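>>> Give the three-dimensional model of this entry:
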Amino acid sequence: MEAVPFGRWHRKPRIVVGTATFFDAFDALSLAFALPVLVMLWDIAPAQIGVLISASYVGQLIGALAFSSLAEKHGRIRGATAAVTIMSIMSFACIFAGDFQMLLLLRFLQGIGIGGHMPVAAAYISELSRARGRGRFFLLYEMIFPVGLMVTGQIGRLVVPGLGWQAMFLIGAIPGLIVAYLISKLPESPRWLINRGRLDEAERIIEAMESCNAYAMKTDTEAAPPAPSPEPKAIAQAPGPRKTRWLELLSPAYLSRTLTVWALWASAYFIANGLNNWMPTLYTTVYELELGTALFAASLNNVAQVLLLLVCVFTIDRIGRRNWVATSFVLGGAALAVFGMTGAQNPFALMVLGTLAYGIIGSTNAVLYLYTPEIYPTRMRAIGTGLATSWLRLASAAAPTIVGLMVGEQGVAAVFLMFAGVAVIGMIAATRMIETSNRRLEEIAQ
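Below you'll find the predicted structure:
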C-alpha cells in the first residue's frame, strides 16, 4: 500500500466516512444549541445542565470501548456501520423526549453510537493511508468534524428560535441512516485483513486501488523517489493473526506512548468540550444576551476551529505533530488565563478570547485523531485509539458538571483559570510525543 498514492479510489471511503463524521459532530453538539430553550422550558438548574451534557459523553465512553473491540474482531466496516446506525436512531428518538429524565437517557444511548464510530473511523482512514502525505490526507478527512460543529452552530442559531429544539435532532437522524448503509458497502481495511490472515481479500482490494489510481501512480513515480516495497510482497510474508490484548498498550514497549496520548486527549477535550457545550448557556444566563445573539456568538467557536485547522492541514507534515500540539496548548492556555485573570466580566472579551482559545485547542483535537492511530500496530490500532478516546469521554463528561458547579459557586473567572491550568498539563504531555510525520505505520509501530 505504500506504493499506491492517494487518488480516485481513496475519495469514496473518505467522503462516506467523512459524512458519517459530520453527523457525529452534529449529533454531539446539537444539545448545546437546544439547551437555552430547554433550560427555560423545563426549568433546568445549572448542575442539571452539566449532568445532561455529560450523559452523552458517558455513553461515548462505553461506545468507544465496545466498538473498538468489535472493530478489532469483526472489521472496521462492521463496527462503523453499527455505531452510526445506533447514533441516528437515538437522534430520532430524542425528538419525542418529554422531560429531563427521558432526554438524559436518550442522549446517553445516542452517545454510545457517537463514541463508537469516531475511533473506528480514525483507524480505518489511517490504515488506508501511506506514509508520505498521510497528515494532510487524514486531516482533510478529520476536518469534517469541526466543519460539522461549525454547521451545527449556524443551523442551531437559525433553526432553534423558529422551529424549536426538536428540529436539531430531526436533522441529525434521517441522513445518518442513509450514511450507515453507504458505510456498509465500503471495502474493508487491507491492513486489518492482512493482520487477520485474510490475504486474498486484502490483495484484491490493493489491486483495485492500484487499478483505480493507475494515473496517480504513474505521475507519483515520475515525481518522487522510489517507494518502499510493494504491498503484495508484504502480503505474501504476512504472519497469521495475533490476538489483540488491551493490556499490551501498557507493556514497556507502548507504556510511554499510551500514557502520553491519554493525557493529551483528556486535557484537550476537557477544555474544548467544556467551552463548546457551556458557552451558549453562559451567554444567555451569566451575560444575559438575547437568544439569537448568544447562539451566534457561540457558533463562532467552530468557525475559528475550522480556520485554524485549515492552516494545520497544509502544514502538519512539515511542522510535525508534536510541535503543533505543544504550541496550541501554550497559545490556547494563554488566552484562557488572560480572560480569567481580567475578571471574566465582558461578554465581548469572552467572544474574542474564548473563541480564540477554542479554535486553537480545537485544532489539536483533530491532530490527536491523526496521531493516535499512527503510534500503534494494526492488531491493536482500533482498541488503542478507542481507549485513548475514552479519556476524551471521561474528560468531556467531567468538564460540564464541574463547570456547572463552579459557575454557581465561584464564578466564570475561576472556570477559565481552571481551563488554563489544564492547558499546562496538556503542554507538558505534548513534549513526550514521538514524531510520526512521513513515517510508515509499520515503522512507527516497531
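>>> can we go C-alpha only for contacts and neighbour counts from here?
OK.
>>> quick one: residue 177 and residue 85 touch, right?
Yes - counting by C-alpha atoms under 8 Å, residue 85 is a contact partner of residue 177 at 5.8 Å.
>>> more neighbours, the two?
residue 85 (21 against 18; other C-alpha atoms under 10 Å).
>>> The more buried one and residue 171, how far apart?
Counting by C-alpha to C-alpha, to the nearest Å, the gap from residue 85 to residue 171 is 15 Å.
>>> in the stretch 1-150 of the chain, which spans are helices?
Ranges of helices in the stretch 1-150 of the chain, per DSSP state H, counting those that start in this stretch, are 8-42, 46-74, 76-94, 100-127, 134-142, 144-163.
>>> Now do the first one against helix 46-74, angle only.
Regarding helix 8-42 and helix 46-74, their directions subtend 150 degrees when assessed with axes from the mean of the first three to the mean of the last three C-alpha atoms, to 10 degrees.
>>> repeat for the last one
Orientation note: helix 144-163 sits at an angle of 140 degrees relative to helix 46-74 (the same axes, to 10 degrees).
>>> Give me the distance from helix 144-163 to the chain's centre.
Centroid separation between helix 144-163 and its chain, computed with C-alpha atoms, centre = their mean, to the nearest Å, is 17 Å.
>>> I'd like the next helix or strand past that helix.
helix 166-184 (DSSP states H and E).
>>> quick one: contacts for residue 91?
27, 106-107, 110, 169-170, 172-173 (C-alpha atoms under 8 Å, 6 or more residues apart in numbering).
>>> Next, the second sequence, to be compared with the first:
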Amino acid sequence: MSAPARPPTSTAMATTPGTIGDVANRMERLPATSWQVRVRLLIGTATFFDAFDALTIAQVLPVLVGQWNIGAGQIGILISAGYLGQLVGALLISAVAERRGRVPAMVVAIVGYSLMSILCALAWNFESLVVFRTLQGIGLGAQVPIAAVYISELTKAHGRGRFVLLYELVFSVGVVFAGLAGFWIVPRLGWQYMFVIGALPILVVYFIRRHVPESPRWLAARGWHEQADASLQRIETGVAAAARTTLPDPEPVAVEPPTGRSSGWLEIFRAGYARRTLVVWTIWFAAYLVYYGIGTWMPTLYRTVFDLSLTAALGFGLIGNVAALAGAATCALLIDSVGRRPWFTGSLAGAGFLLCALAALRADSAVLVLVLGSAAQFFAASTAIGLYLYTPELYPTRVRALGVGTATAWLRIASIVGPLLIGALIGYGLGTIFAIFGAISLVIAVFVAVFATETKEQVLEELSP
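You can find the predicted model right below:
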C-alpha cells in the first residue's frame, strides 16, 4: 500500500513526509485495529514477565526466610537489591532508547533480565541472590518505562488513556500471576522454579525485532525523515489491512517546531518542563513508596507477624494482588473520563485514608490487614499504573524516554527505601508503619491537586513542543 495522500497545511513541517508535524497528522487519524493489539501483545508479553520477575521475590521470601535463616534487615536488603538494579537500568537504558531507538533498548532489557532470572534460580545463598537480583533489576527497570514511551508514541490523543493503560494492565496481571504461581509452585516444586519461569520472555525477542516497527515519532525527532516516513507507512499498511478500509486523509494538527536539539538530561529542567518534572518525580516516589513498600512485604508479614501457614500467607498476599489488579483495571477504563489530576488526587487520598484507618485500629489481626490493606492496594495500584500513561505525556519526543526513565528512577528509589523502612520499623508495630504510609499518601494527594498538569485528550506534540 502506498502512503496515503496528505493535504497541504499552513506549516512547512507538516508538508514534508516524515517530519514531526507530518507524523503527528498521520498518527492522529489512525483507527484502533487488531494491528495495534498485536503490537501491544508482543511488547506486553515482556511487560507481563517484567512484573512477574519483579514480584517473584515476594513469593519466594517466605521460604528463604527459614531455609537461609534470613533476618528482617536482610529481607529488606534482598527486596531493595532488585530495585537498586532497576534504578540503574531506568537511567542507563533510557539513554540508549534516546540514542539508538525504542525497540533496540527494549530488546536489550528483555534479554538482560531473562538471563539473570536463570542465574537467580541457581543462587546458592543470600549473598549470591542479592548480586543476581541486582543485575536482573537493570533489565527490569528499563523495559517497562521504555515500552510505555513506545506505546504512547504509537497512540493518538483521543482515548489515549484507555489504549495505553489497557496495555499497561498486563503488568498488573503479571503481578497477580506471580501470586498465583507462587501459591501453587513454591510449596510443591520449590522457589527456584519461579525464576525459571521468569526467563521465558527471551523467547519473544525474535518476534519483537521482526514485527514491531521503530517509533516514527522518535525517528522524526532525530531528523531521520525518510526512516520515519518508511516506519509510518509500515504502520499505516498494517492498520489499513486490519481495518479493511482506506485510511482517511490526515487533518492538520497545530504543532510548534521544536525549540532546538535536545540538551539531554538538562532538557527536562528547561522552562515549561521543570515544574512538570519536579511534580511527577514527587508522585512517582510517594506512590511507589506505598505501593511496593506495603505490597512486597505483605506475604512475609502474614507469615512472621501473624504466624500464618505458608499457604495461607501466600493466599492472603494473592488477594491483595487481585485487589491491585482491579484498581489498575478501573483506572484504565475511567481515567480518560475523569482526567489525570482528579484521578491521582482521589486514588492517593483513598489509599491514605484506608492505611490511616488500619493504623487507628492497630492492625491487630490478619483479617483486618487483609481487608483494609487490600483495599489500600486497590487505590495505590490505580495511581501506580496511571503514572505510566501520564509521564510520557509531559515531555517532547526528543527527551521522552529520558523524562520517563528519570521519573521511574524515583520509583526505584522509593522501592529501595520502602522495604528497608518497613524492616527498620517493624519492631514498633504494624500500626506505626501503616500510619506513616497513610500520611504520605494524604499529603501527596493534596500536592497533586494543587500542582499537577492536566493532559487529557491532548496531542503529544501540542502538550510538549
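>>> re the thing from before, from the contacts of residue 91 of the first structure, pick the one nearest residue 349 of the first structure.
residue 27 (28.5 Å; C-alpha to C-alpha).
>>> was I right about that closest one contacting residue 172?
Yes - the pair formed by residue 27 of the first structure and residue 172 meets the contact definition of C-alpha under 8 Å, at 5.9 Å.
>>> The first structure: matching residues for stretch 295-304 of the second structure?
Counting by TM-score structural alignment, stretch 295-304 of the second structure falls onto residues 276-285 of the first structure.
>>> what about the matching stretch, how far off from the second structure?
Its matched residues in the second structure lie on average 0.5 Å from stretch 276-285 of the first structure after superposition (mean C-alpha distance after the TM-score superposition for the first structure).
>>> residues making contact with that stretch?
Stretch 276-285 of the first structure is contacted by residues 29, 32-33, 35-36, 53, 289-291, 294-295, 297-298, 301, 347, 358, 400, 403 when judged by C-alpha under 8 Å, 6+ apart.
>>> how about the contacts of residue 91 of the first structure in TSV, adding distance to residue 182 of the first structure?
TSV is the format used below for the contacts of residue 91 of the first structure (distance: C-alpha to C-alpha, whole Å):
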residue	distance to residue 182 of the first structure
27	19
106	25
107	24
110	20
169	21
170	20
172	16
173	15
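>>> ok, back up a step: kindly reformat the helices of the stretch 1-150 of the first structure as a markdown table containing distance to residue 257 of the first structure.
As requested, the helices of the stretch 1-150 of the first structure are arranged in a markdown table below (distance: least, C-alpha to C-alpha, whole Å):
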| stretch | distance to residue 257 of the first structure |
| --- | --- |
| helix 8-42 | 26 |
| helix 46-74 | 18 |
| helix 76-94 | 23 |
| helix 100-127 | 17 |
| helix 134-142 | 19 |
| helix 144-163 | 25 |
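>>> among those, which is nearest residue 264 of the first structure?
That would be helix 100-127 among the helices of the stretch 1-150 of the first structure, by C-alpha to C-alpha, at 15.3 Å.
>>> State the span of the second structure onto which the closest one is aligned.
Against the second structure, helix 100-127 of the first structure falls on residues 126-153 (TM-score structural alignment).
>>> re earlier: and of the helices of the stretch 1-150 of the first structure, who's closest to residue 392 of the first structure?
The nearest among the helices of the stretch 1-150 of the first structure, by C-alpha to C-alpha, is helix 46-74 at 8.0 Å.
>>> what's the mean distance for the closest one versus the second structure?
Averaged out, helix 46-74 of the first structure is 0.3 Å away (mean C-alpha distance after the TM-score superposition for the first structure).
>>> Distance from that helix to the middle of the chain?
Using C-alpha atoms, centre = their mean, the offset of helix 46-74 of the first structure from its chain centre is 13 Å.
>>> How about stretch 152-160 of the second structure?
On C-alpha atoms, centre = their mean, the centre of stretch 152-160 of the second structure falls 17 Å from that of its chain.
>>> likewise stretch 425-439 of the first structure?
18 Å.
>>> and that stretch, how far apart are its ends?
Counting by C-alpha to C-alpha, the terminal residues of stretch 425-439 of the first structure are separated by 27 Å.
>>> same thing with stretch 334-348 of the first structure?
Stretch 334-348 of the first structure has an end-to-end distance of 17 Å (C-alpha to C-alpha).
>>> got the buried residues for it?
334-340, 344, 347 (16 or more other C-alpha atoms under 10 Å).
>>> any idea which of the residues you listed is closest to residue 47 of the first structure?
Using C-alpha to C-alpha, these come closest to residue 47 of the first structure at residue 344, 20.4 Å.
>>> what do we get in the first structure for residue 367 of the second structure?
Match for residue 367 of the second structure (TM-score structural alignment): residue 348.
>>> do the same with residue 378 of the second structure
Using TM-score structural alignment, residue 378 of the second structure sits opposite residue 359 in the first structure.
>>> hang on, that match packs against residue 310?
No - if you go by C-alpha under 8 Å, residue 359 of the first structure and residue 310 don't touch, sitting 11.2 Å apart.
>>> Between these two, tell me which one has more neighbours.
Of the pair residue 359 of the first structure and residue 310, residue 359 is the one with more neighbours under other C-alpha under 10 Å, namely 25 against 15.
>>> Who are the contact partners of the counterpart of residue 86 of the first structure in the second structure?
Alignment note (TM-score structural alignment): residue 86 of the first structure maps to residue 112 of the second structure. Going by C-alpha under 8 Å, 6+ apart, residue 112 of the second structure touches 136, 138-139.
>>> Neighbour count for those - can I get that in TSV?
What follows is the contacts of residue 112 of the second structure, written out as TSV (neighbours: other C-alpha atoms under 10 Å):
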residue	neighbour count
136	32
138	27
139	31
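>>> So how do I select the buried members of the contacts of residue 91 of the first structure in ChimeraX?
Here is the ChimeraX command that selects the buried residues among the contacts of residue 91 of the first structure (16+ other C-alpha under 10 Å):
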select :27,106,107,110,169,170,172,173
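>>> hmm, back to that, emit the PyMOL select command for whichever of the contacts of stretch 276-285 of the first structure are buried.
Remark: buried members of the contacts of stretch 276-285 of the first structure, expressed as a PyMOL selection using 16+ other C-alpha under 10 Å:
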select buried, resi 29+32+33+35+36+53+289+291+294+295+297+298+301+347+358+400+403
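>>> Look at the spatially closest residue to residue 103 of the second structure that is not a sequence neighbour and give its secondary structure.
In this structure, residue 103 of the second structure finds its nearest non-sequential neighbour in residue 214, 6.0 Å apart by C-alpha to C-alpha, 6 or more residues apart in numbering. What DSSP: H, G, I helix; E, B strand; the rest coil gives for residue 214 of the second structure is coil.
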